[in-house]
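> sharing a sequence plus its predicted fold:
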Amino acid sequence: MNAPNRTTHIRLTSHPEPGNAATRFPIRWGAPTAAERGPIIASTTNPADRNAIGAHGGSYSVYRALAISARAMNPSQRPDLTNTHPTAELPPQPQWFEPGKIVSLDPFGHRVAQDFGGLIGEGVDIRPTIAVTKARLNLPEILAAMGAHRLAADGHILHASGDISVTKIAVDPVWYLPGIAERFETSETELRRTLFEQTGGMYPELVTRPDLKVFLPPIGSITAYIMGEVSAITDPKRRVACRVHDECNGSDVFGSDICTCRPYLTHGIEECVREAQGGGVGLIVYNRKEGRALGEVTKFLVYNARKRQEGGDSAATYFERTECVAGVQDARFQQLMPDVLHWLGVTRIDRLMSMSNMKYDAMVQSGIEIGERVAIPPELIPPDASVEIEAKKAAGYYSPEGAPGDNALKATVGRDLDKF
């Protein structure tokens, strides 16, 4: 049985001490080496070592607290990183050190044991924020593509069973607050205050510790799936196919037909496999931003509002209903999205499986060259998803045939609630 938590004293926050260094492990974001940049320390085993606000694990940090409260986990437990090193080489890229290029993840997050092994051996609790492994994916849509002879097994990338060999990367968010503020064209002070207030005062150090510039927010992570050789991403002679996909549990996992999310995702995977088989590389980036980062409860409320409005679920009022319920049409704000691409060393995407003007603009404005934009094939659009896709085309989504007119939007109406 683990010892109970201390209950005699609670420290609500910390403050910088005049005349003393903020921490014995200062962070120099953008420095040319891991040693010069310094480790990111957000663990709680030794509060004096902390040089970041927040906690490891993103949204799962709360579950860790529950495990400790239930005495199922020792709060002093440190991870044994033996044999956890990446299964593929992901060396430093020029973008890691370009000012302002990467501000929402730790570029050295997968190299903790390699770069800071000495400090870890001395007892400093430094933890990875990125993990790299290998996996196989198996999707019925890929088996269908093989059955239709659109794809064929090669025994290396795509197997006869339909399995796809991939390198799989998990990335927890690590925010450099001055850089985040700059991306969103606000001041660091305003950003810190708003984050503090709008999370119910969850992280007082956002306000009391302006000397701490790094924040590990309690939000979802990113997963990248690479098909083909990882090194091909930075080889200018080899092509890159990519889909950047924002989470949609209802469609991605359960096949809900009110949106195009899963069909577009699996189409992107098929195109990535094809590119990798042709000597290039395929890349899927999966961002945890459920319901346009508004959450699934809000999304389902919007569904009801759309279906019950006068005239039915119309493409003409698609975004209006979201804004009425949520106060904003979309909270994903793709300004941070390109960071993981820069971390991987992406400078050009030859085939981008995305119609989103927001994603495209964010990539191009960050310096990534885009070759071909690939729209979702019409035959993959589910019956009730025409409302979504037509509304998005009218709002600026890429479409080879152009945006629909007002009459076409009004004529595009989804299924009534009594027909589910």
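In hand now; what should we look at?
> switch to C-alpha atoms for all contacts and neighbour counts from now on
Noted.
> does Val240 touch Gly282 like I think?
Yes. Under the criterion of C-alpha atoms under 8 Å, Val240 lies in contact with Gly282, with a separation of 5.9 Å.
> neighbour count winner among the two?
Neighbours of Val240 and Gly282, each counted by other C-alpha atoms under 10 Å, are more numerous for Gly282; the result is 31 against 27.
> Phe215 touches Ile180, doesn't it?
No. Shown here, Phe215 and Ile180 do not form a contact pair, counting by C-alpha under 8 Å, at 10.2 Å.
> where do the strands sit along the stretch 201-350 of the chain?
Counting by DSSP state E, counting those that start in this stretch, the stretch 201-350 of the chain forms strands over residues 214-216, 222-227, 240-246, 281-287, 348-352, given from the N-terminal end onward.
> show me the one of the ones you listed that comes nearest Phe319.
Closest of these to Phe319 is strand 240-246, at 17.4 Å (criterion: C-alpha to C-alpha).
> show me what that closest one is packed up against.
Packed against strand 240-246 by the contact rule (3 or more C-alpha pairs under 8 Å, 6 or more residues apart in numbering; DSSP states H and E) you find helix 261-277, strand 281-287, strand 348-352.
> got the angle for that strand vs strand 222-227?
Using axes from the mean of the first three to the mean of the last three C-alpha atoms, to 10 degrees, the interaxial angle of strand 240-246 with respect to strand 222-227 works out to 150 degrees.
> what's the end-to-end length of stretch 284-302?
Using C-alpha to C-alpha, to the nearest Å, the span of stretch 284-302 from its first residue to its last is 28 Å.
> go through it and flag the buried ones.
Buried residues in stretch 284-302, counted by 16 or more other C-alpha atoms under 10 Å: 284-294, 296, 298-299, 302.
> just to revisit the earlier point, mind putting the strands of the stretch 201-350 of the chain in CSV, distance to Arg37 included?
Formatted as CSV, the entries for those read as follows, by distance: least, C-alpha to C-alpha, whole Å:
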stretch, distance to Arg37
strand 214-216, 12
strand 222-227, 23
strand 240-246, 29
strand 281-287, 26
strand 348-352, 27
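> okay, one more to line up with it:
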Amino acid sequence: MATEVKVPAMGESISSGILAAWHVKSGDYVEEGQTIYELETDKITSEANAEVSGVITIEVEADEEVEIGQVVATIDESASAGPKSESDGESESGTSASDDSEDKEGGSGEDDNRSDSEEQPNKDGQELAASGGKKVDPEATLSPAARKAAEETGVDVSKLNGSGKDGRVTKDDILKAAEKADSSQKSGDRSQRTDDRGQKSESPAPAPSAPKSGERETRKKMSPLRKKIAEHLVNASQQSAMLTTFNEVDMSAVMKLRKTHQDAFVERHGIKLGFMSFFTKAVTHALKAVPEVNARIEGNEVVSQHYYDIGVAVGTDKGLMVPVVRECDQKDFAQIEKDIIGYAKAARDGKIQMSDLQGGVFTISNGGIYGSMLSTPIINFPQPAILGLHNIQQRAVVIDGEVVARPMMYLALSYDHRLIDGKEAVTFLVKIKEAIEDPARLLFGI
């Protein structure tokens, strides 16, 4: 009996997607629960698992657009796994085990506490198949998803110790290697910047692969996510009366707090105290002080919102995503930091859920991690406003009649002028400035 593999429902607003990559080939024996393909929609990238065990027949090639409910493959449950070949030493159960471990280990891509054994390539494990003793060519055994990850990150797969079957290099191996390379390259000066400037720096996005010799232009189809982002940004500009107001904030107090309590915070909670939790709390504080900003327009009505779900913009290799941290008024700094880290990792690993991206009342975008000094962020419509954070730099400021150097950051608040007047916008931004320059205000709600 053959079971149809259909594209599952992904939410009311999603009707189609791109079948980004197959993790198996036609004729492969797949186990129930094994990851078999990746689906990329205009909001998220998700993985699909086999519902039954059997031999799979692929009916739709990778990179093709598919509709929700469309049959993309069939699995013959009556077929059994083929006999183990002595030449290649591959077993179908090994495929399932490697894929299962790949799913489980994919969540540790940003873990800074990996063992040394993960960081050092194991040539024996990479070059020799576990059963047959034959050398494995990492390039030849890459899955479509892994090959795409290698091209995007520039990682040399020949130097990796594959965690997959018979030393096969998986997508997660490549993502981990790319993160390790970025971390090791920046670790020395990153801690110095954090201490001296209070601004955590991220390594730049990997350079795109070089075009073939003689080509002056290359073309590729826009991904559903990129198309959706483009459409969303244009709609925000066309459907709102957007205006941006600016201010600057002295980061000295927050930087001093972080330096004083960082070790105890890490020991207690297992994560670092970052700037985003301060700004998330400051935004929540400002929304309570200026409730006109915590609203939205629906038709001819103004809908006031009495909850504080804050979106945090996250850059990924597929585009910008804005996961939402829920009930920020009820969470402490550690809970907010953990939520932000978890959502950011899920977004970058392509494991973000639709529910994680819905329902925010306000968005924070931190262009400072890329070195931006000043910008005019576009609101995440239908939200009425967005806060743009920027790079921290030592600048000369006048305090009590004296010129002193202070770590300063420019703040930008873009807002829908149909709903928010200049007075409310400026007051809102000043409330954020006051809370950051005097964090004790967050404790007392003043």
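Perfect, I can see it now. Keep in mind it's a predicted model, so treat the numbers as computed, not measured.
> quick check: TM-score for this pair?
These two chains, once laid on top of each other, score a TM-score of 0.25 by TM-score structural alignment, normalised by the length of the first structure; 179 aligned residues with a C-alpha RMSD of 7.2 Å.
> nearest to Tyr264 of the first structure among the strands of the stretch 201-350 of the first structure would be which one?
Judged by C-alpha to C-alpha, the one of the strands of the stretch 201-350 of the first structure that comes nearest to Tyr264 of the first structure is strand 240-246, at 8.7 Å.
> quick revisit: which of the helices and strands packed on strand 240-246 of the first structure sits closest to Val325 of the first structure?
When these are compared by C-alpha to C-alpha, helix 261-277 sits nearest Val325 of the first structure, at 21.4 Å.
> on that earlier part again, out of the helices and strands packed on strand 240-246 of the first structure, nearest to Val244 of the first structure?
For these, the distance to Val244 of the first structure is smallest for strand 281-287, at 4.6 Å, taking C-alpha to C-alpha.
> between the closest one and strand 348-352, how big is the angle?
Using the same axes, to 10 degrees, strand 281-287 of the first structure lies at 80 degrees relative to strand 348-352.
> now do strand 281-287 of the first structure: which elements does it pack against?
The criterion is 3+ C-alpha pairs under 8 Å, 6+ apart, and the helices and strands that strand 281-287 of the first structure contacts are strand 222-227, strand 240-246, helix 261-277.
> how about the ones you listed in JSON lines, adding distance to Glu205 of the first structure?
Formatted as JSON lines, the entries for those read as follows, by distance: least, C-alpha to C-alpha, whole Å:
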{"stretch": "strand 222-227", "distance to Glu205 of the first structure": "25"}
{"stretch": "strand 240-246", "distance to Glu205 of the first structure": "30"}
{"stretch": "helix 261-277", "distance to Glu205 of the first structure": "38"}
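> closest to Ile142 of the first structure out of those?
helix 261-277 (6.5 Å).
> list residues touching both of Val240 and Gly282 of the first structure?
Jointly contacting Val240 of the first structure and Gly282 under the rule C-alpha atoms under 8 Å, 6 or more residues apart in numbering are Glu275.
> pull the number of nearby residues for Arg258 of the second structure.
19.
> before we move on, what about Ala305 of the first structure?
Using other C-alpha under 10 Å, Ala305 of the first structure is surrounded by 18 other residues.
> again with Arg183 of the first structure
The local packing of Arg183 of the first structure (other C-alpha under 10 Å) involves 15 other residues.
> could you do the one 5 residues further on as well?
Applying other C-alpha under 10 Å, we find 18 residues neighbouring Glu188 of the first structure.
> in contact with it, which residues?
The neighbours of Glu188 of the first structure, taking C-alpha under 8 Å, 6+ apart as the test, are Leu177, Pro178, Ile180, Ala181, Glu182.
> in these, which residue is surrounded by the most others?
Each of those was scored by neighbour count (other C-alpha under 10 Å); the top score is that of Leu177, with 23 neighbours.
> right, and that one touches Phe215 too?
Yes. The pair Leu177 of the first structure / Phe215 is scored as a contact, 6.8 Å apart, by C-alpha under 8 Å.
> shared neighbours, those two?
Shared contacts of Leu177 of the first structure and Phe215, counting by C-alpha under 8 Å, 6+ apart, come down to nothing at all.
> before we move on, the earlier item: dump the contacts of Glu188 of the first structure to TSV, plus distance to Ala34 of the first structure and secondary structure.
Putting the contacts of Glu188 of the first structure into TSV (distance: C-alpha to C-alpha, whole Å; DSSP: H, G, I helix; E, B strand; the rest coil) gives the following:
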residue	distance to Ala34 of the first structure	secondary structure
Leu177	19	helix
Pro178	19	helix
Ile180	21	helix
Ala181	24	helix
Glu182	23	helix
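> grab the two from the residues you listed that are most spread out in space.
Leu177 and Glu182 (8.5 Å).
> how about Glu38 of the second structure: what's its closest non-neighbour residue?
Here the nearest residue to Glu38 of the second structure in space, its sequence neighbours aside, is Glu47; by C-alpha to C-alpha, 6 or more residues apart in numbering that works out to 4.5 Å.
> against which helices or strands is the helix or strand where Val66 of the second structure lies packed?
Taking DSSP states H and E as the criterion, Val66 of the second structure maps to strand 65-67. Using 3+ C-alpha pairs under 8 Å, 6+ apart as the contact test, the elements touching strand 65-67 of the second structure are strand 16-22.
> after the strand it packs on comes which helix or strand?
With elements assigned by DSSP H and E, the helix or strand that comes after strand 16-22 of the second structure is strand 29-30.
> list the helices and strands the strand or helix carrying Ile174 of the second structure packs on?
In this structure, Ile174 of the second structure sits in helix 171-196 according to DSSP H and E. Helices and strands touching helix 171-196 of the second structure, by 3+ C-alpha pairs under 8 Å, 6+ apart, are helix 144-153.
> and the helix it packs on, what's buried?
Of the residues in helix 144-153 of the second structure, those scored as buried under the neighbour-count criterion (16+ other C-alpha under 10 Å) are Pro144, Ala145, Ala146, Arg147, Lys148, Ala149, Ala150, Glu152, Thr153.
> so it versus strand 16-22, what angle?
Between the axis of helix 144-153 of the second structure and that of strand 16-22 there is an angle of 90 degrees, by the same axes, to 10 degrees.
> helix, strand or coil for Leu195 of the first structure?
Taking DSSP: H, G, I helix; E, B strand; the rest coil as the rule, one finds Leu195 of the first structure in the helix state.
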